[in-house]
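**Student:** structure here, sequence nowhere to be found:
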């Protein structure tokens, strides 16, 4: 409740005060002229107009409206609870409040037919509430997201008025509340990959990684050593530069690179079916890798909503690593003009050897093939997964190539 949005009036009607004055004047004139029926009708009209004016001026005073979504993270098809809450903290009851709540179009609400919205990818939930004096009411809905994404709820438009419907006060509640829908995670064999060894023979030639947290010792600095590996305390003590010797660990690492380009030129748009399938495949590979004990990282040549130009999550063994990867895939914006081979070349220069690079793409270019071959020659394990396109690259030891068809995998 502390995060409830502030309700701001949108609309006021100015005809009621003049109507009320006219009814009172007419009633007094009828009394003076000895017309009791006319006076009674005039004063009744005045009472009704006064009540309408009361609701117009104070209908939304000390009223709060908010919505919550639980849980805030879900997979497609899972059920979430959408709760609308309206609190009236004044002694004046509200006989009716119409709530028009704007929802993501990717959300299905059980038992409710959502109305179309003029905004793209949005729908409207319309409901009617009655709130007594000093009362709080709730309306709960069971909803189901149908596809991955980052979704905001609201704004909402509330309308109330007097019991006779003569006057209406309208106000708007700002958007609040989000839902992150992860990509669908499935067994890797459902995509057409081998169940037991989905990475095939893409084993790095130097499988052991240096662990930067485990220092084995130091040695004199040699040209070509990374400045980041200089042990400055030992260098100061011995009077010459010393390089840290790091222990090697057998923990394998998996670097997932997802390409969101589906056409040669970015202005041609995207193929949403192939792209969403590739995103789901990448999420499933991340889940598989972590389950198999890999340190898994993610790179995507597309930005997060409100984030950096590229998604970049270094391989790690943190317990929340899979959740971070799934959140990034849920929130990526699938529009880019950047090439995946450029991202590969830039990022792998800063990564340690001994990891397996997996590229998921629906667009295999000559430049990408050259980049993957260069990485393979440097000792990386390389896996190319071509989605509904020709890879144009043969498999060999340490380099595994798959050509997967969306329609065939979906039928299986």
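**Tutor:** Structure received. As the structure is a computational prediction, the values presented were derived from the model and not from experiment.
**Student:** only C-alpha atoms for contact and neighbour calcs from this point on.
**Tutor:** OK.
**Student:** contact partners of the longest helix that the chain contains?
**Tutor:** Looking across the chain with DSSP state H, the single longest helix is helix 36-58. Residues from elsewhere that reach helix 36-58 (CA atoms under 8 Å, 6 or more residues apart in numbering): 12-13, 16-17, 19-21, 23-24, 26-31, 160-162, 164-169.
**Student:** now stretch 137-148
**Tutor:** Stretch 137-148 is contacted from outside by 74-87, 106-110, 129, 131, 180-184, 330, using CA under 8 Å, 6+ apart.
**Student:** mind listing what's buried in the longest helix of the chain?
**Tutor:** By neighbour count on 16 or more other CA atoms under 10 Å, the buried set for helix 36-58 is 38-39, 42-43, 45-46, 48-57.
**Student:** helix or strand next in line after that helix, which one?
**Tutor:** Sequence order places strand 63-70 as the next helix or strand after helix 36-58, per DSSP states H and E.
**Student:** can you mark which positions in that following strand are buried?
**Tutor:** Buried residues in strand 63-70, counted by 16+ other CA under 10 Å: 63-69.
**Student:** now stretch 203-211
**Tutor:** Residues of stretch 203-211 classed as buried under the neighbour-count rule (16+ other CA under 10 Å) are 203-205, 207-211.
**Student:** comparison target below:
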């Protein structure tokens, strides 16, 4: 009889603890996740901070936290965390206990290995009683966004053509005529546009005179990136490393130009999140805010072609709404893995319209695999972590 009562009391205790510690175990349990930075470059280290607080006066025997995070985030070792990695995502599972009225902070060291805009806005929290008779689950909505810009490339790792182009831009920086800066008049020369004739000076001297223009110290450079790896590529990029290196070059060029006080813009023919094609081009402007805008645009580039690059180039052919209206011209730098015949034809049209066009060829996959850039940025080994 005594054994029966002992079993009965034990059963009641087990049921009570299941009721108190099981189904109600997630009440007054708060969870918060934040990142040390909202944006960084590929290869940078950041911290993900998790704060879990038990506001109850009753401990939580076990608590499991599951999160789906981007595969491009390389986590440092955490003893209580098991990580299962896939191609696009990795599943993080943590298991621990919480004492009564306890607040714990967990800091994860992360290396960002992949460019892009990442949303980490969900997690699942589970808890239960000591014997696993009852449990509670709570999905968590967490607004966490991380933007990873392309890595900057060392100037020595840039294609040789960039250094030559760099010197040419520096020379043209002080030799480009500025149509809005008038310093005087001069005699008419063959090829001068008729809208530059200074009629009062012509009447006074009896010979055709035109405005003498000053020189622009700030050429406007438009960086145009071709997502197509080769002429046969249909839609999806088959060699992501080539495209990522091209975007890395674009980021380096933009930072270099803006750092020297020049205007820089960016455009591409890749798929974008919005349907507005104008979001795929940022016109040249000055300053650190402009650089942030350009890097954001580069981070959003998806590895799929939106339209053939030669068609994209044709949209930059200067247009004039009036016959005598001066056409706005820019320096155009094309960053591309290949130059097809249609691209050459589009470049010729741009040059005939008065734009200065230069080409920066992106190395092929075999060259990149042997390069220092490959070893230092995108070829870091993935660390498998098990708990």
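**Tutor:** Yep, it's here. Just so we're clear, the structure is a prediction, and the values are computed from it rather than from any experiment.
**Student:** pull the most distant pair out of the buried residues of strand 63-70 of structure 1.
**Tutor:** Maximum pairwise distance among these (CA to CA): 20.7 Å, between 63 and 69.
**Student:** kindly provide the distance from the residue nearest the centre of structure 1 to residue 267 of structure 1.
**Tutor:** Residue closest to the mean C-alpha point of structure 1, counted by CA atoms, centre = their mean, is residue 150 at 2.0 Å. In this view, residue 150 of structure 1 and residue 267 of structure 1 are 24 Å apart by CA to CA, to the nearest Å.
**Student:** residue 399 of structure 1 too?
**Tutor:** Counting by CA to CA - residue 399 of structure 1 and residue 267 of structure 1 are separated by 32 Å.
**Student:** between those two, which is the more surrounded one?
**Tutor:** The residue with more neighbours, out of residue 399 of structure 1 and residue 267, is residue 399; 27 against 10, by other CA atoms under 10 Å.
**Student:** wait, doesn't the more buried one sit right on residue 376?
**Tutor:** Yes: counting by CA atoms under 8 Å, residue 399 of structure 1 sits close enough to residue 376 to count as a contact (6.7 Å).
**Student:** what's the overlap in contacts for those two?
**Tutor:** Residues touching both residue 399 of structure 1 and residue 376 (CA under 8 Å, 6+ apart) are residue 382.
**Student:** strands of the stretch 101-250 of structure 2, residue ranges please.
**Tutor:** 102-112, 116-119, 122-128, 135-141, 145-149, 176-187, 209-216, 220-225 (DSSP state E, counting those that start in this stretch).
**Student:** so can I have JSON lines of those showing distance to residue 257 of structure 2?
**Tutor:** Formatted as JSON lines, the strands of the stretch 101-250 of structure 2 follow (distance: least, CA to CA, whole Å):
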{"stretch": "strand 102-112", "distance to residue 257 of structure 2": "26"}
{"stretch": "strand 116-119", "distance to residue 257 of structure 2": "23"}
{"stretch": "strand 122-128", "distance to residue 257 of structure 2": "39"}
{"stretch": "strand 135-141", "distance to residue 257 of structure 2": "41"}
{"stretch": "strand 145-149", "distance to residue 257 of structure 2": "17"}
{"stretch": "strand 176-187", "distance to residue 257 of structure 2": "16"}
{"stretch": "strand 209-216", "distance to residue 257 of structure 2": "15"}
{"stretch": "strand 220-225", "distance to residue 257 of structure 2": "8"}
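**Student:** all set now, cheers.
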